[in-house]
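A.B. asks: Return a 3D structure for these sequence lines:
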Amino acid sequence: MSAGADRRWEELARELQFSQLDQLRKQAEGWRNGLIGLTALVTVLAVLKGRDDLSKLPSPWQTVAILLLGSAFLLLVAGSLIAVRASFGKPGELLHLGGQSLRKWTLTEIRRVRQALYLSMSAFTLGMALVAAALGVSWTQTEDPAADLVKVASTTGDFCGQLVSYTHANVTLLPTTGDTTKPLVLRTADVRKIVPATAC
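C.D. replies: Coordinates of the predicted model:
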């Protein structure tokens, strides 16, 4: 390598210390934009692709899924705010006119921006993991069909199945044996007794 090329590399290395903060700010701004975009995408996917109604989850899993989604949302918002702080600095911060004070502030700010970027990335990673866990819970935990099973004694016979509806006119059951797709409708006037069942 020629002496001229060596000198040029030395000059670039010296100039780099003065542009380091600007480069970090640009990285933080790019990360902030990506984080906000991915947060919106994850939110849309969770709403559109997840279970439509978390209330259909069994009781403990419903609470778990809501806590996971709430924690993920808070982490993603916190990560976005940290990235915004790294991109634009602290609002209302005074400018440093002296060379030494400017140098000290710049070095401190470089350290803060780096820490903010790492925190933002960590919050995003953990938030994504929590969203994935919540989706896993909502997709793998199903309703307990035995929770709605009842035994019905009526004037026409005894029946067992999943209780679909109970009105002043009719009692509708979904049988668990035989043709399970066709509801069984009984007149309420013919029903003598309805009791919960654990199995049919």
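A.B. asks: contacts and neighbour counts: CA atoms only from here.
C.D. replies: Will do.
A.B. asks: Quick check: residue 94 is in a strand.
C.D. replies: No: Residue 94: not assigned to a strand; according to DSSP: H, G, I helix; E, B strand; the rest coil it is coil.
A.B. asks: What about it, how many residues nearby?
C.D. replies: 7 (other Cα atoms under 10 Å).
A.B. asks: just residue 60 next, same as before
C.D. replies: 8.
A.B. asks: Can you say which helix or strand has it in it?
C.D. replies: helix 59-88 (DSSP states H and E).
A.B. asks: Check which helices and strands that helix is in contact with.
C.D. replies: helix 3-49, helix 99-140 (3 or more Cα pairs under 8 Å, 6 or more residues apart in numbering; DSSP states H and E).
A.B. asks: ranking these by burial, who's on top?
C.D. replies: Among the helices and strands packed on helix 59-88, the stretch with the highest mean neighbour count (mean count of other Cα atoms under 10 Å) is helix 99-140, at a mean of 17.
A.B. asks: tell me what that one is packed against?
C.D. replies: helix 3-49, helix 59-88.
A.B. asks: Would you mind measuring from the residue positioned nearest the centre of the chain to residue 82?
C.D. replies: The centroid of the chain falls nearest to residue 131 when counting by Cα atoms, centre = their mean (3.3 Å). In this view, residue 131 and residue 82 are 20 Å apart by Cα to Cα, to the nearest Å.
A.B. asks: got it, and residue 41?
C.D. replies: Taken as Cα to Cα, the span from residue 41 to residue 82 is 19 Å.
A.B. asks: Another for comparison:
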Amino acid sequence: MSPGVVRRWGELARELEFCQLDMLRKQAEGWRNGLLGLTALVTVVTVLKGRDDLSQLPSSWRIVATSLLGVAFLLLVVGSLLAVRASFGRPGEQLLLGGNSLRRWTRVETTRVRRALHLSAAAFAGGVLLVVAALGVSWTYTESPATNLVKVTTVGGTVCGELVSYVPARATLLRTSQGSDHQMVIPGSEIRRMTPASAC
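C.D. replies: Here you go, the predicted model:
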């Protein structure tokens, strides 16, 4: 390489020191816009494809899905704030006019912007993964269909359970109580009404 080319590369490297912060700010703005767009996309997918009502889930699954969405929301907010911080700096920050002070501030700020960018990307990735996990919980849970559930109105009150068999003389129901199943036989003379039930 000729001395002129080497000198030119050296000049470009020295110039890079002075415009490094501006380049990082522009990179941070691009990241912020891209990550906010990704968040909007995740939100649209959630609205279009997610379960309409988490209350239809059992309480344990509902707590898991709600917790995942809550932590995801916090991570996405933190990621957005970090991306904004990296793009525009801290509000109300004063710049010193001295050359050495400005140089020190630029070095420190460059490190802060890099750290904020990395943390922002990690927060967004974590938030998106948690949203996907919450969607997976709500999409994949299916209630085990309890077939043949009936409510039987008798002389003594109403009984609900899974209909095992029915003949005019008696109806046999399978009932669950305290975690165990047991059969209950109701004489036909006591049955006043029998209707299908969606849940007991």
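A.B. asks: quick one on the thing from earlier: tabulate the helices and strands packed on helix 99-140 of the first structure (CSV), appending distance to residue 164 of the first structure.
C.D. replies: As requested, those are exported to CSV (distance: least, Cα to Cα, whole Å):
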stretch, distance to residue 164 of the first structure
helix 3-49, 26
helix 59-88, 19
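A.B. asks: To residue 111 of the first structure, which of those helices lies closest?
C.D. replies: Residue 111 of the first structure lies closest to helix 3-49 among these, at 9.4 Å (Cα to Cα).
A.B. asks: The closest one vs helix 99-140, what angle?
C.D. replies: With axes from the mean of the first three to the mean of the last three Cα atoms, to 10 degrees as the basis, helix 3-49 of the first structure and helix 99-140 are set at 30 degrees to each other.
A.B. asks: Average offset of helix 3-49 of the first structure relative to the second structure?
C.D. replies: The superposed helix 3-49 of the first structure is, by mean Cα distance after the TM-score superposition for the first structure, a mean 0.8 Å from where its aligned residues fall in the second structure.
A.B. asks: Helix 59-88 and that helix, what's the angle between them?
C.D. replies: Using the same axes, to 10 degrees, helix 3-49 of the first structure lies at 150 degrees relative to helix 59-88.
A.B. asks: Between the helices and strands packed on helix 59-88 of the first structure, which one is closest to residue 175 of the first structure.
C.D. replies: helix 99-140 (24.2 Å).
A.B. asks: so where is the closest one in the second structure?
C.D. replies: Mapping helix 99-140 of the first structure onto the second structure (TM-score structural alignment) gives residues 99-140.
A.B. asks: Can you pull out the residues in contact with stretch 125-144 of the first structure?
C.D. replies: 42, 46, 50-51, 54, 56-58, 61-62, 64-66, 68-69, 71-73, 75-76 (Cα atoms under 8 Å, 6 or more residues apart in numbering).
A.B. asks: Mind doing that once more with 7 Å?
C.D. replies: Residues from elsewhere that reach stretch 125-144 of the first structure (Cα atoms under 7 Å, 6 or more residues apart in numbering): 50-51, 56-58, 61, 65, 68-69, 72-73, 75-76.
A.B. asks: go on, stretch 80-97 of the second structure?
C.D. replies: Residues outside stretch 80-97 of the second structure that contact it (Cα under 7 Å, 6+ apart) are 25, 26, 28, 29, 32, 102, 113, 116, 117, 120.
A.B. asks: Just give the number of residues close to the closest residue in space to the first one that isn't next to it in sequence.
C.D. replies: Right, the one you point to is residue 25 of the second structure. Distances taken as Cα to Cα, 6 or more residues apart in numbering place residue 87 nearest to residue 25 of the second structure, at 4.8 Å, with adjacent residues excluded. Neighbours of residue 87 of the second structure under the rule other Cα under 10 Å: 22.
A.B. asks: now swap in the one 10 residues further on and tell me
C.D. replies: For residue 97 of the second structure, the tally of surrounding residues (other Cα under 10 Å) stands at 9.
A.B. asks: three-state assignment of it?
C.D. replies: Criterion first, three-state DSSP; result for residue 97 of the second structure: coil.
A.B. asks: Same question for residue 198 of the first structure.
C.D. replies: coil.
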